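Trainee: pasted the sequence and its predicted model underneath.
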Amino acid sequence: MRALGRLAQVCRWLRRFTSCDLLWRRIARASLNSGFTRLGTDLMASVPVKERVKVSQNWRLGRCREGILLKWRCSQMPWMQLEGDSLYISQANFILAYHFRPDGASLNRRPLGVFAGHDEDVCHFVLANSHIISAGGDGKIGVHKIHSTFTVKYSAHEQEVNCVDCRGGIIVSGSRDRTAKVWPLASGRLGQCLHTIQTEDRVWSIAISPILSSFVTGTACCGHFSPLRIWDLNSGQLMMHLGSDFPPGAGVLDVMYESPSTLLSCGYDTYVRYWDLRASVRKCVMEWEEPHDSTLYCLQTDGNHLLATGSSYYGVVRLWDRRQRACLHAFPLTSTPLSSPVYCLRFTTKHLYAALSYNLHVLDFQNP
């Protein structure tokens, strides 16, 4: 009887220990895509940590259920963004907003809104300050208020605007015309260019620093300089080149800041590179190579250990654990007759969304 009593005490202690939120938080910070950043910030406070740890195991093991959310008849180069329970995706010269159903793995078929204004296809867009800032093949930038009919477009570049970003009331744009430009978002000053930067190369990607002091451009790498350069946001002056060993044509198709001093890039040379400006501007501190020598069109990170990339062949999405060199899992989303790049991808703690030429895919890691 005494032994049974001690066993009961131990069982009660273990139950209390395993239900301790602090324990699960420690496990979650070491897990993949649990909603915690490297700094320990919790981005998903409304979701129980224990549940997130369970789902993160599915990410680590590659257990998911694939589905198709949207289809379209003509080949597109779509871009998308997530905000709350809404998804925004470009199709030709429109941007459509859809509402997620509660499961997160399906959409209400009727769009919440349709945002138009470009004469040619939308190349890129971002969400900022209740606005959609769009870049078009017509050389124009569009500014749309999400919850009203307000829409303004203005001529920004001589050729297509390939990329755009917006933070703190400032818009930056990059174009095939070999310039990057800085614009105010304030309604009374829309279309008034603050700076024009001669990049001497086609600009494919652009991102503003979180502290609004600078921005980075990713270019086609057709000149005798690095395709990654950082510019002062206030003066438009060149601050630094990143890297020194890019081969010709190693254009940067996607770039993103993780913090004011760290950023990620990917592109035609098949590498994802992690840069830490505090350590070196001449060499990245970590890199991951696409194993099938495919161009990398896009990347996303959970701000901690998980990295996802989209490849140019067969719609392959790859998951990486940044603590390892080798790819964790690969998900080919198209077959040979309909081979397509992954033009854009986004993910939450439970789902990954990938936009290809003919459809929008979802990988459901909550209900594999």
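Mentor: Looks like it arrived, so ask away.
Trainee: make it CA atoms for all contacts and neighbour counts henceforth
Mentor: Will do.
Trainee: nearest residue to the middle of this protein?
Mentor: In the chain, the centroid-proximal residue (CA atoms, centre = their mean) is Gln300; its distance is 4.1 Å.
Trainee: and His241, how many neighbours?
Mentor: Neighbour count of His241, defined by other CA atoms under 10 Å: 16.
Trainee: let's bring in a second model and compare:
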Amino acid sequence: MTDTLHLDILPYEVLLTIFDYCDAFDLVRLSEVCKRFYEIVRSDAVWIKKSRGLLVTNQVSERFRKRCNPVLLSPRSMWLVSYNWQYGRYERKTLISNKVKAMPWLQMTNDTLWWSGSKLLYGVKRSSKYCKDKVNVDIKYNNCFYNNICGADICKFVLCGNFIISGHSNGDIQYWLDKSHKGYPSVVKILRCVHSCDIDGIDATSQNIISGSVDGMIKIQKNVDIEEDNFDKNEISIDFMDKIDRVQSLVIDPTGTQFAVGSSGTTIIPPLHLINIETLIRYTMFDEKRYPWKHGAGILDMVWDNPQTLLTCGYDTFVRKWDLRTEKCVSSWADPNDSALYCISSDYQYSIITGTQHACAAVLWDQRMCNFVQLYFINSQTFPLRSPIYSLRFDSSQLYCALDRHLVKLNFSGQSCQRNNYKQFLINYCN
């Protein structure tokens, strides 16, 4: 009589190969079979291969890791958090509520979330407690750092080194010193009347500050030492008033050699332009011959996925992916509610999240798929919100959405979050 063979006596490497064919739910069941299976399933070796293609949690890009809190997730935790993103399992919390409506803007680092609305600037401190063996991310929000500006509304702002550089509705640009470790930001420099009207696009590198206003004016200034008094001698003014209508978005590429400008698209000139910072040559790469632009298909927000790839969104209700090497739109995704897209954010790999004009909806996209992955409706029974999502930012486990009166956070790191699978609801409704 031969001895009975048992699966649990196989070599470790053989079991790992077998477990690679199992999905996550089967692995959880296998961990309950015996002590050896439990120890193998709890190890990172089983989950590393499964975590490589995950959405949101796959922190390949260094730019994305700089805004993540916690900075790194274990492979097993990556799968669980990614599952929560895809199936709408999250906890909702309102961080800021205002009585006055505004058109806010967000920027984020791994330790601070910055929010502007009207004349106010908030810095929300982020801290986390993280356990490697299980998802236990506790983001704490300390008292908001608050500063009231004696001037015009903040339209857009950007983080650059230790400074926050903001563009205002009266054309001023202000330098704020990031003193978040002390509890507040403070204005250290004001550039008066850089533009004559609202600055709706602004970005900066260590060398340059580039801004664009609603009258079509674009200005490039050297980002010199903050102690210098004379900024005018470093200013280069590019006047596109006769060729480009209202500037609505502006972003510098990761190499700092060129920048993209998005306009309202209400003229015969296409709304997407590239400008070389050194030569100041403007190149309307995506003209009518290369892409059939519709009238009014303005670009409201953009993000560089990498130096060769630009993502845009706007009034035409599409997310578009532009390849600068082929000078073509290589992919596009239509909003499921046929809504204008006000903002866009990326993890610089597969994941994209957009904020829509209607229904307080944020949409998760996978660049490898044709359809959207999930919908997140930011409104709740307590706050029946109808505001657009004007700006949003996300890291591996948190999504922040800026509405006209509220700043809302969705936390996807919990193990017992309520499931809100709005994608399935939408599919069932349409059928």
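Mentor: The structure has been received and is ready for your questions. Source: prediction; values computed, not measured.
Trainee: where does the TM-score land?
Mentor: Here the superposed chains carry a TM-score of 0.90, computed using TM-score structural alignment, normalised by the length of structure 1; 364 aligned residues with a CA RMSD of 2.7 Å.
Trainee: circling back: what does the residue nearest to the centre of structure 1 align to in structure 2?
Mentor: Under the alignment (TM-score structural alignment), Gln300 of structure 1 pairs with Ser345 of structure 2.
Trainee: cool, and Leu96 of structure 1?
Mentor: Counting by TM-score structural alignment, Leu96 of structure 1 lines up with Tyr122 in structure 2.
Trainee: so who does that match touch?
Mentor: Trp114, Trp115, Ser116, Cys144, Phe145, Tyr146, Asn147 (CA atoms under 8 Å, 6 or more residues apart in numbering).
Trainee: repeat for Gln81 of structure 1
Mentor: By CA under 8 Å, 6+ apart, the residues touching Gln81 of structure 1 are Leu87, Tyr88, Ile89, Val126, Leu127, Arg346.
Trainee: and the fifth one, how far from Cys222 of structure 1?
Mentor: By that I understand Leu127 of structure 1. Per CA to CA, to the nearest Å, Leu127 of structure 1 is found 31 Å from Cys222 of structure 1.
Trainee: higher neighbour count, the two?
Mentor: A count of neighbours by other CA under 10 Å puts Leu127 above the other of Leu127 of structure 1 and Cys222, at 21 against 16.
Trainee: which element is Lys125 of structure 2 on?
Mentor: With elements taken from DSSP states H and E, the one containing Lys125 of structure 2 is strand 120-127.
Trainee: also Asn58 of structure 1?
Mentor: helix 49-61.
Trainee: run the chain-centre distance for that helix.
Mentor: What separates the centre of helix 49-61 of structure 1 from the centre of its chain is 21 Å, taken as CA atoms, centre = their mean, to the nearest Å.
Trainee: pull out the buried positions in it.
Mentor: By 16 or more other CA atoms under 10 Å, the buried positions in helix 49-61 of structure 1 come out as Val49, Lys50, Arg52, Val53, Val55, Ser56, Gln57, Asn58, Trp59, Arg60.
Trainee: that one corresponds to what range in structure 2?
Mentor: Going by TM-score structural alignment, helix 49-61 of structure 1 sits over residues 75-87 in structure 2.
Trainee: ok, average deviation of that stretch from structure 1?
Mentor: Superposing on structure 1 and averaging over aligned pairs (mean CA distance after the TM-score superposition for structure 1), stretch 75-87 of structure 2 comes out at 1.5 Å.
Trainee: of the buried residues of helix 49-61 of structure 1, just say which sits nearest to Arg325 of structure 1.
Mentor: The nearest member of the buried residues of helix 49-61 of structure 1 to Arg325 of structure 1, counting by CA to CA, is Arg60 at 14.6 Å.
Trainee: just give the closest residue to that closest one, not the sequence neighbours.
Mentor: Of all residues not flanking Arg60 of structure 1 in the chain, Leu32 sits nearest, at 6.3 Å (CA to CA, 6 or more residues apart in numbering).
Trainee: so what's the one you found up against?
Mentor: Per CA under 8 Å, 6+ apart, neighbours of Leu32 of structure 1: Ser56, Gln57, Trp59, Arg60, Asn304, His305, Leu306, Asp321.
Trainee: okay if I get these as JSON lines plus distance to Ile132 of structure 1?
Mentor: Formatted as JSON lines, the contacts of Leu32 of structure 1 follow (distance: CA to CA, whole Å):
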{"residue": "Ser56", "distance to Ile132 of structure 1": "31"}
{"residue": "Gln57", "distance to Ile132 of structure 1": "35"}
{"residue": "Trp59", "distance to Ile132 of structure 1": "31"}
{"residue": "Arg60", "distance to Ile132 of structure 1": "34"}
{"residue": "Asn304", "distance to Ile132 of structure 1": "27"}
{"residue": "His305", "distance to Ile132 of structure 1": "29"}
{"residue": "Leu306", "distance to Ile132 of structure 1": "27"}
{"residue": "Asp321", "distance to Ile132 of structure 1": "32"}
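Trainee: show me the strands in the stretch 151-300 of structure 2, by range?
Mentor: Taking DSSP state E, counting those that start in this stretch to define them, one finds strands in the stretch 151-300 of structure 2 at 154-160, 163-168, 173-177, 186-191, 199-204, 208-213, 217-222, 235-239, 247-252, 258-263, 272-276, 282-283, 299-306.
Trainee: in structure 1, which residues correspond to the fifth one?
Mentor: By that I understand strand 199-204 of structure 2. Under TM-score structural alignment, the match for strand 199-204 of structure 2 is residues 161-166.
Trainee: after superposition, how close is the matching stretch to structure 2?
Mentor: With mean CA distance after the TM-score superposition for structure 1, stretch 161-166 of structure 1 averages 0.7 Å from its match.
Trainee: follow-up on the earlier one: top of the contacts of Gln81 of structure 1 by neighbour count?
Mentor: Result: Tyr88 is most packed of these (other CA under 10 Å), 23 neighbours.
Trainee: pretty sure it is in contact with Ala97, am I right?
Mentor: Yes. Using CA atoms under 8 Å, Tyr88 of structure 1 is in contact with Ala97, at 4.4 Å.
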